[in-house]
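> Structure here, sequence nowhere to be found:
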């Protein structure tokens, strides 16, 4: 007679351990945010801070939800995301191939390095008036300043990633008879991916930060315009609603780029953000 009983679980193993660890990790990461939001809610109500200038979090969320319902927050978010994504995409298209070339060809690096050092040490916002003068107050100047600010982290991290590939990997590949193009494709590029994506993630954050500042000048829509307009009209809950929206977008962009990095770096373990 066959024994149909379920086999006993190995001693020392419990099915609920893994879910419990995940829950504990989520709770640990949430503690600081819960403390911050609790302080934001309670301190204005207790009179520790003036609620005129810092309304309780619940009032801000109520205003944010009303703006979502009216479509106002979506219109400003769409305008900002279009500008940021256009500048970010242009920066990748410019900086990634240029960084690969500079990292691979030493002569090109020596030729361009003085010029790159000059421009990378010039703050993007310091050049905002120049972009406005040349490109006008329209979309071109805002996309241009975002592109400029995003180029540098991508470019510098790409150059660093190519130059700092483990020499043992290169020697091993050359000993196997790989030509320079195949070496670049099979060894240099995969090894440089983590450093390159670090630059891309930094650029994603810069795209939003610089754009918000640029939208304070001559914009008629966008989250930066919304925050400035609300502050000028003393609509404080609306101002904080715009700030919260920017924070959520920044987190979302970072998580999206992390997912893309994991896709292109499946051969290595990517730590959770």
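Now that the structure is in, tell me what you want to look at. Fair warning: this is a prediction, and the values are worked out from it, not measured in the lab.
> contacts and neighbour counts: CA atoms only from here.
Will do.
> Give me the helices and strands touching the helix or strand where residue 193 lies, please.
Following DSSP states H and E, one finds residue 193 within helix 189-214. The contact analysis (3 or more Cα pairs under 8 Å, 6 or more residues apart in numbering; DSSP states H and E) places helix 189-214 against helix 72-104, helix 139-163, helix 223-232, helix 236-264.
> These: which one's closest to residue 217?
Set against residue 217 and scored by Cα to Cα, those come closest in helix 223-232, at 8.1 Å.
> How far does that closest one sit from its chain's centre?
Distance of helix 223-232 from the chain centroid (Cα atoms, centre = their mean, to the nearest Å) equals 22 Å.
> Which stretch among the helices and strands packed on helix 189-214 is buried most, on average?
Of all the helices and strands packed on helix 189-214, helix 139-163 has the most neighbours on average by mean count of other Cα atoms under 10 Å, namely a mean of 25.
> the inter-axis angle of that helix versus helix 189-214?
Angle of helix 139-163 versus helix 189-214, following axes from the mean of the first three to the mean of the last three Cα atoms, to 10 degrees, is 150 degrees.
> Tell me the first helix or strand C-terminal of helix 139-163.
Downstream of helix 139-163, the first helix or strand assigned by DSSP H and E is helix 167-175.
> Hey, what's the angle from that next one to helix 189-214? Just curious.
Counting by the same axes, to 10 degrees, helix 167-175 points 130 degrees away from the direction of helix 189-214.
> buried ones in the helix or strand just after helix 167-175?
Per DSSP H and E, the first helix or strand lying C-terminal to helix 167-175 is helix 180-183. For helix 180-183, the neighbour count (16 or more other Cα atoms under 10 Å) marks residue 183 as buried.
> Then stretch 191-205?
Residues of stretch 191-205 classed as buried: 191-205 (neighbour count, 16+ other Cα under 10 Å).
> quick revisit: the helices and strands packed on helix 189-214: which one's closest to residue 15?
Residue 15 sits nearest to helix 236-264 of all those, at 27.3 Å, using Cα to Cα.
> then this one, side by side with the first:
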């Protein structure tokens, strides 16, 4: 059978790209051939996908809250000691309206931020120094190993005996507890920088100061922020113990006072506030970490 003579505008499947070859036959018969087939636009992410993901991530929390409400009402848990969630939220609202909750919350946040901020200012430079200079690391490592394995809560009586029961003790206690995650992660971040990066920077003529500024510090930022996030959680949790000793305000004092006076819903209101504060603080630190780590590839 003789080959058919191709006319201008005739297109065969083997002359087309893979995507056009898979297109329906009627698309190739459009005026001008397959070249007139409109390109497929990139699909936009639908809001429903984001909503489904948010619903999946919050399922466990919703189940916990539902159990908190249902189990005391069904008699599975004693409602005297574990009131339903709705009663705890009513107590939380009453504390908010009367002004007691903002007073205690403000005192705790001020102490936590003071200790947390001082820990960042002191621990990050010290960690960079220990991680970068071997003689400093050899001198301080035995002392660090001694204190890192000593619980901060166990040292609270020592802080109280030395500094008294005032604000200095609470801020210093938060500082001590927050410093260790930041310090240890900073040291680890500096020591685990890829050696090839350091060799490449030195081969390009970077001196010690430029090498530290342009290679070591940026590479250690993610690990440092991991320590900062851990310290953020520590700043709230350990402060509760300090506020239970000689304090007149603070969430820790609120929880201890309501427990001793058997105002159980108010006690749970304080616990809910601490949990919400910890979550918000962590989200804030995650946002700051993303802001300072935009150079990383995802």
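Nice, I can see it. This one's a predicted model, so the numbers in the text were calculated from it and none came from an experiment.
> show me the residues around the alignment partner in structure 2 of residue 262 of structure 1 that make contact.
Correspondence of residue 262 of structure 1 to structure 2, assessed by TM-score structural alignment: residue 290. Neighbouring residues of residue 290 of structure 2 by Cα atoms under 8 Å, 6 or more residues apart in numbering: there are none.
> Residue 169 of structure 1 maps to what in structure 2?
Using TM-score structural alignment, residue 169 of structure 1 sits opposite residue 197 in structure 2.
> In space, what's closest to its match - neighbours in sequence excluded?
Excluding the flanking residues, the one nearest residue 197 of structure 2 by Cα to Cα, 6 or more residues apart in numbering is residue 215, at 7.2 Å.
> now that neighbour, what's its secondary structure?
Put simply, residue 215 of structure 2 is helix when judged by DSSP: H, G, I helix; E, B strand; the rest coil.
> Tell me if I'm right that it and residue 198 touch.
Yes: counting by Cα atoms under 8 Å, residue 198 is a contact partner of residue 215 of structure 2 at 7.1 Å.
> These two: which has the busier surroundings?
Shown here are residue 215 of structure 2 and residue 198; by other Cα atoms under 10 Å, residue 215 has more neighbours (19 against 15).
> State the distance from that one to residue 189 of structure 2.
In this view, residue 215 of structure 2 and residue 189 of structure 2 are 12 Å apart by Cα to Cα, to the nearest Å.
> Same check on residue 56 of structure 2?
33 Å.
> And for residue 233 of structure 2?
In terms of Cα to Cα, residue 233 of structure 2 sits 20 Å off from residue 189 of structure 2.
> And residue 204 of structure 2, by the same measure?
On the measure of Cα to Cα, residue 204 of structure 2 and residue 189 of structure 2 end up 23 Å apart.
> Kindly report the same for residue 280 of structure 2.
Residue 280 of structure 2 sits 26 Å away from residue 189 of structure 2, going by Cα to Cα.
> Quick check: which of the helices and strands packed on helix 189-214 of structure 1 is nearest to residue 64 of structure 1?
Taking Cα to Cα, helix 236-264 is the member of these nearest to residue 64 of structure 1, at 5.1 Å.
> what's the matching range in structure 1 for the host helix or strand of residue 147 of structure 2?
Assigned by DSSP H and E, residue 147 of structure 2 falls within helix 134-148. Mapping helix 134-148 of structure 2 onto structure 1 (TM-score structural alignment) gives residues 106-120.
> Touching the matching stretch from outside, list them.
Here stretch 106-120 of structure 1 makes contact (Cα under 8 Å, 6+ apart) with 101-103, 152.
> Next, format those as CSV and append distance to residue 120 of structure 1.
Formatted as CSV, the contacts of stretch 106-120 of structure 1 follow (distance: Cα to Cα, whole Å):
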residue, distance to residue 120 of structure 1
101, 18
102, 15
103, 16
152, 6
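> Please identify which of those residues is nearest to residue 223 of structure 1.
Using Cα to Cα, the contacts of stretch 106-120 of structure 1 come closest to residue 223 of structure 1 at residue 152, 24.1 Å.
> So what does that closest one match up with in structure 2?
When structure 2 is aligned by TM-score structural alignment, residue 152 of structure 1 is paired with residue 180.
> Contacts only, for that match.
123, 148, 231.
> The aligned residue in structure 2 for residue 234 of structure 1: what secondary structure?
With the correspondence set by TM-score structural alignment, residue 234 of structure 1 lines up against residue 262 in structure 2. For residue 262 of structure 2, the assignment made with three-state DSSP gives coil.
> Residue 139 of structure 1 and residue 83 touch, don't they?
Yes: Residue 139 of structure 1 is within contact range of residue 83, at 7.3 Å (criterion: Cα under 8 Å).
> any idea how far the match of residue 169 of structure 1 lies from residue 41 of structure 2?
Computed as Cα to Cα, the residue 197 of structure 2 to residue 41 of structure 2 distance reads 40 Å.
> who's more crowded, those two?
The neighbour count for residue 197 of structure 2 versus residue 41, taken as other Cα under 10 Å, is higher for residue 197 (14 against 6).
> Under the alignment, what does residue 53 of structure 2 map to in structure 1?
In structure 1, residue 53 of structure 2 lands on residue 25 (TM-score structural alignment).
> And for residue 99 of structure 2?
In structure 1, residue 99 of structure 2 lands on residue 71 (TM-score structural alignment).
> try residue 82 of structure 2
Using TM-score structural alignment, the partner of residue 82 of structure 2 in structure 1 is residue 54.
> Leaving out chain neighbours, which residue sits closest to that match?
Going by Cα to Cα, 6+ apart, residue 54 of structure 1 has residue 44 as its nearest residue, at 6.6 Å.
> so who does the residue mapped onto the one you found from structure 2 touch?
Counting by TM-score structural alignment, residue 44 of structure 1 lines up with residue 72 in structure 2. Counting by Cα under 8 Å, 6+ apart, residue 72 of structure 2 makes contact with 78-79, 82-84.
> Now distance to residue 103 of structure 2, secondary structure and neighbour count too, for these, in JSON lines please.
Formatted as JSON lines, the contacts of residue 72 of structure 2 follow (distance: Cα to Cα, whole Å; DSSP: H, G, I helix; E, B strand; the rest coil; neighbours: other Cα atoms under 10 Å):
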{"residue": "78", "distance to residue 103 of structure 2": "31", "secondary structure": "coil", "neighbour count": "13"}
{"residue": "79", "distance to residue 103 of structure 2": "28", "secondary structure": "coil", "neighbour count": "15"}
{"residue": "82", "distance to residue 103 of structure 2": "25", "secondary structure": "coil", "neighbour count": "18"}
{"residue": "83", "distance to residue 103 of structure 2": "24", "secondary structure": "coil", "neighbour count": "20"}
{"residue": "84", "distance to residue 103 of structure 2": "25", "secondary structure": "coil", "neighbour count": "22"}
